[in-house]
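Q: could you look at this predicted model? Sequence included:
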Amino acid sequence: MRFFNALTEWKEARYQKKLADMQAQNKCPDCRGNGYSPLMVHEFSYTNLYDCHGCNGSGLFADWARANPHL
C-alpha cells in the first residue's frame, strides 16, 4: 500500500511542477501553448488539428486557469 501512495504522491508532485512551469511561461498545460491539440483519428489517416479544449485555442495559461477553476 505504501508503494501506491508513494506513486500517487510522485504523480501529483510531477503534475504540480508541470503546472508551475507552464504558468511561469504563460502557456496552457493541455496544449503546451500551441492553441490546438492534435487528434489522431486512425493510425493510417492524417492528423486533424482542433482548438485546445483547455484554453479555447489561445494557448495562454490565464485562459486555461479561467476554464479550470477547480485546479
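A: All right, it came through fine. Just so it is clear, the structure is predicted and the values come from calculations on it, not from any experiment. Numbering: from 1, shown residues only.
Q: from here on, just use CA atoms for contacts and neighbour counts.
A: Noted.
Q: give the buried residues for whichever helix or strand Glu12 is part of.
A: Taking DSSP states H and E as the criterion, Glu12 maps to helix 2-25. By neighbour count on 16 or more other CA atoms under 10 Å, the buried set for helix 2-25 is 19, 22-23.
Q: which strands and helices lie in contact with that helix?
A: Using 3 or more CA pairs under 8 Å, 6 or more residues apart in numbering; DSSP states H and E, no helix or strand is in contact with helix 2-25.
Q: so how far is it from its chain's centroid?
A: Its chain's C-alpha centre and that of helix 2-25 lie 13 Å apart, by CA atoms, centre = their mean, to the nearest Å.
Q: second structure follows, compare the two:
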Amino acid sequence: MGIFNHFFDMIAANREKKLEKMRDQGICPECRGKGYHAPIGNAYVYMPSFDYRCYSCNGTGSFNDWENQTHSPT
C-alpha cells in the first residue's frame, strides 16, 4: 500500500505545482489560457463552434474566472 500512496501523493504534488504555475501566469488550467479546446476531429465529425469554448473559464482563459467557476458554491 505504501507504493500506491507514494504514487498518488506524487500525482497530487504535480497537480498542485501545475495549478501554482497557472496561477502565477494568470491562465486557465483547463484550456491553458486559450479560452477554447481544440478538438481532435476529422472530416466525418461535426462539432458546432459553441462546443469549442472552455466551460471552466467561460471562454476567457483567465485563472480568476476558472477559480470562481470551479470553486463557487452551488
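A: Thanks, I have the structure now. It should be emphasised that the depicted structure is a prediction, and the values quoted were computed from it without experimental measurement.
Q: can you calculate the TM-score here?
A: Scored against TM-score structural alignment, normalised by the length of structure 1, the superposed chains reach a TM-score of 0.84; 67 aligned residues with a CA RMSD of 1.9 Å.
Q: name the residues that touch the helix holding Glu12 of structure 1?
A: 28-29, 32, 61 (CA atoms under 8 Å, 6 or more residues apart in numbering).
Q: from Arg2 of structure 1, how far out is Pro69 of structure 1?
A: Separation of Pro69 of structure 1 from Arg2 of structure 1 (CA to CA, to the nearest Å) stands at 31 Å.
Q: nearest residue to the middle of structure 1?
A: For structure 1, the residue sitting closest to the mean C-alpha position, by CA atoms, centre = their mean, is Asp30 at 2.2 Å.
Q: show me what secondary structure element comes after the helix holding Glu12 of structure 1.
A: Trace forward from helix 2-25 of structure 1 with DSSP H and E and the next one is strand 36-40.
Q: tell me what the helix or strand following that next one is packed against?
A: Scanning forward in sequence from strand 36-40 of structure 1 by DSSP H and E, the next helix or strand is strand 47-51. Counting contacts by 3+ CA pairs under 8 Å, 6+ apart, strand 47-51 of structure 1 packs against strand 36-40.
Q: against which helices or strands is the strand it packs on packed?
A: Counting contacts by 3+ CA pairs under 8 Å, 6+ apart, strand 36-40 of structure 1 is packed against strand 47-51.
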